[in-house]
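> The amino acid sequence is not available; the structure is as follows:
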């Protein structure tokens, strides 16, 4: 296995490319504290050989991986968890209480994904997913902590993208590992050190009121950086928090205006593309349009699907706005 892209940051934090669909789309974060390691998110089962190669390159033994931490159980974040637990003999899996049972018995999780992708495509993208021994699973409720060789990691329940989502505050680096709660930010969009961040409203548990509250909760800790699964370290967090709030409201407005359209997927997707292109232009993005479209295509499709699912929930949902 060749070594995947690895970006090393301060405080023993590294981003290992999950090699999910394309380079620099999904990151697996490695935290090392005095020789003991934790992984935050896992990519898919196909990502794990790259993790092993990266650990070997850093002279970290598989026996020294103490924790495999999931921000949430969507399979681009958690699909490699069972393979990790098979290969890391001393590791414990740390997951939101709402996700723990799905890791111990992933049948429903797998069936749901196969219903979307079909069995052949599911196996091509995600590989095999196996049950994890419940005795090796640690549930991390709101404001719980784990100790990584003297380094405190604080778990915050941060719904909005998913109801089974934690963000993890690392006191050593004064930074958060945010999964999808603090949006998506591809490094290709960076302009003169300023990142471009946009929300992920993908299926099936988008909740705009909760998303706004989770962003505000993260910012109350005045973090230095956020480490996003898509894709890794960003700064300028006060600026991005404001932009995320604005874009969340814009996403909701787009969805509500398209509520009765016959082809809501197309209408919402077109409007999402327009607003993201407008924001990128304002920021000074220099990429050609076809490159921008290629980077955004999958997220726009998934965000539109998530907004449609949200629209179709009972009307009580709208009273939260």
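Looks like it came in fine. This structure is a prediction, so every number in the text was calculated from the model and none was measured.

> rest of the way, CA atoms for contacts and neighbours
Will do.

> Helices of this structure, start to end?
Per DSSP state H, the chain carries helices over the ranges 48-57, 75-78, 81-87, 97-104, 107-117, 119-126, 208-219, 237-257, 264-283, 289-311.

> what does the shortest one rub up against?
Put plainly, it is helix 75-78. Helix 75-78 is contacted by residues 20, 26, 41, 42, 43, 44, 70, 71, 72, 126, 179, 229 when judged by CA atoms under 8 Å, 6 or more residues apart in numbering.

> Next up, a structure to set beside the first:
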């Protein structure tokens, strides 16, 4: 667990490796909330973090999901059973998949297989509809006197919202403000890189969502992948440029036929390595791909779906 100012901490979700996915613990007086909840395997870390902070399970009042991709939300059902006073706060496009996760499970199982699903995500349990709060753009949750404002932030997914915390002057960004893994920080400067999704990547919408968040002049961003980043204006400029670079790579590969996927992978890897070198990172190619390989694969998938949708 990493403690930040303003009663915010990052709990490692233990997804694949340490430092890949975080769960943010937020306190407001004698109550607590989680922003994103990891997988079914993340529950022991959450229990330990609450115990370390002296927070009773009954004091956890909200489990807030930025979106319902499995690395952020598959533990919701287990968490709701463990914390009896919690309500689940979720985008209206994602709520039905938490109440009945069968489509999420079937889709992911078709990709990964049953054993890999169990290994990665654990049990994915339904959430009682009576305990679900659906948000809307501009929705404000009164978290024990600490208002949390939700805005719709499509681009990575259409069921994505980000949460403004006035106390910290920061956003909980899920995946909309990209990824910043600790291994790539140089002299205290985070390295930011966009993440598409294999199904709903919309680069123009993502750029608009990023610009909307930057307009609030945030002092910090709290990323699920991974943790708090500052120096937000410079990170925002870099992120917007790298989203544009993804679009340029996709357009350059659009006519590559059966070799399109490999061309996308090669182009994204080159972009990543060039940007890491410009950032001052000393990671080798193999070290960088050990950190970023899965994300490069997912980004290539997302660009393929986007190209197909624009062609249609």
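On my side now, so go ahead. Here the structure is a predicted model, which is why all the values come from computation and not from measurement.

> hang on, the earlier thing: please tabulate the helices of structure 1 in a markdown table and include distance to residue 37 of structure 1 and mean neighbour count as additional columns.
What follows is those, written out as a markdown table (distance: least, CA to CA, whole Å; neighbours: other CA atoms under 10 Å):
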| stretch | distance to residue 37 of structure 1 | mean neighbour count |
| --- | --- | --- |
| helix 48-57 | 9 | 18 |
| helix 75-78 | 18 | 23 |
| helix 81-87 | 13 | 22 |
| helix 97-104 | 21 | 19 |
| helix 107-117 | 27 | 14 |
| helix 119-126 | 24 | 15 |
| helix 208-219 | 24 | 19 |
| helix 237-257 | 26 | 17 |
| helix 264-283 | 37 | 17 |
| helix 289-311 | 31 | 18 |
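
> of these, which approaches residue 184 of structure 1 most closely?
helix 289-311 (8.9 Å; CA to CA).

> which strands and helices sit next to that closest one?
The helices and strands touching helix 289-311 of structure 1, judged by 3 or more CA pairs under 8 Å, 6 or more residues apart in numbering; DSSP states H and E, are helix 237-257, helix 264-283.

> In strands, which of the contacts of helix 75-78 of structure 1 appear?
residue 179 (DSSP state E).

> Make TSV from the contacts of helix 75-78 of structure 1 and add distance to residue 295 of structure 1 to it.
Output for the contacts of helix 75-78 of structure 1, formatted as TSV (distance: CA to CA, whole Å):
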residue	distance to residue 295 of structure 1
20	13
26	12
41	21
42	21
43	18
44	20
70	25
71	23
72	23
126	20
179	19
229	15
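
> picking that back up, CSV for the helices and strands packed on helix 289-311 of structure 1, including distance to residue 187 of structure 1?
Putting those into CSV (distance: least, CA to CA, whole Å) gives the following:
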stretch, distance to residue 187 of structure 1
helix 237-257, 14
helix 264-283, 13
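
> Ok, which of the ones you listed comes nearest residue 145 of structure 1?
Using CA to CA, these put helix 237-257 closest to residue 145 of structure 1, at 23.5 Å.

> chain center to that closest one: distance?
Its chain's average C-alpha position is 18 Å from that of helix 237-257 of structure 1, according to CA atoms, centre = their mean, to the nearest Å.

> thought residue 191 of structure 2 was touching residue 180?
Yes: contact criterion CA atoms under 8 Å: residue 191 of structure 2 and residue 180 qualify, at 5.4 Å.

> how far away is the residue of structure 1 positioned farthest from its centre from residue 308 of structure 1?
In structure 1, residue 262 marks the outermost C-alpha relative to the chain mean, sitting 31.2 Å out by CA atoms, centre = their mean. Going from residue 262 of structure 1 to residue 308 of structure 1 by CA to CA, to the nearest Å gives 12 Å.
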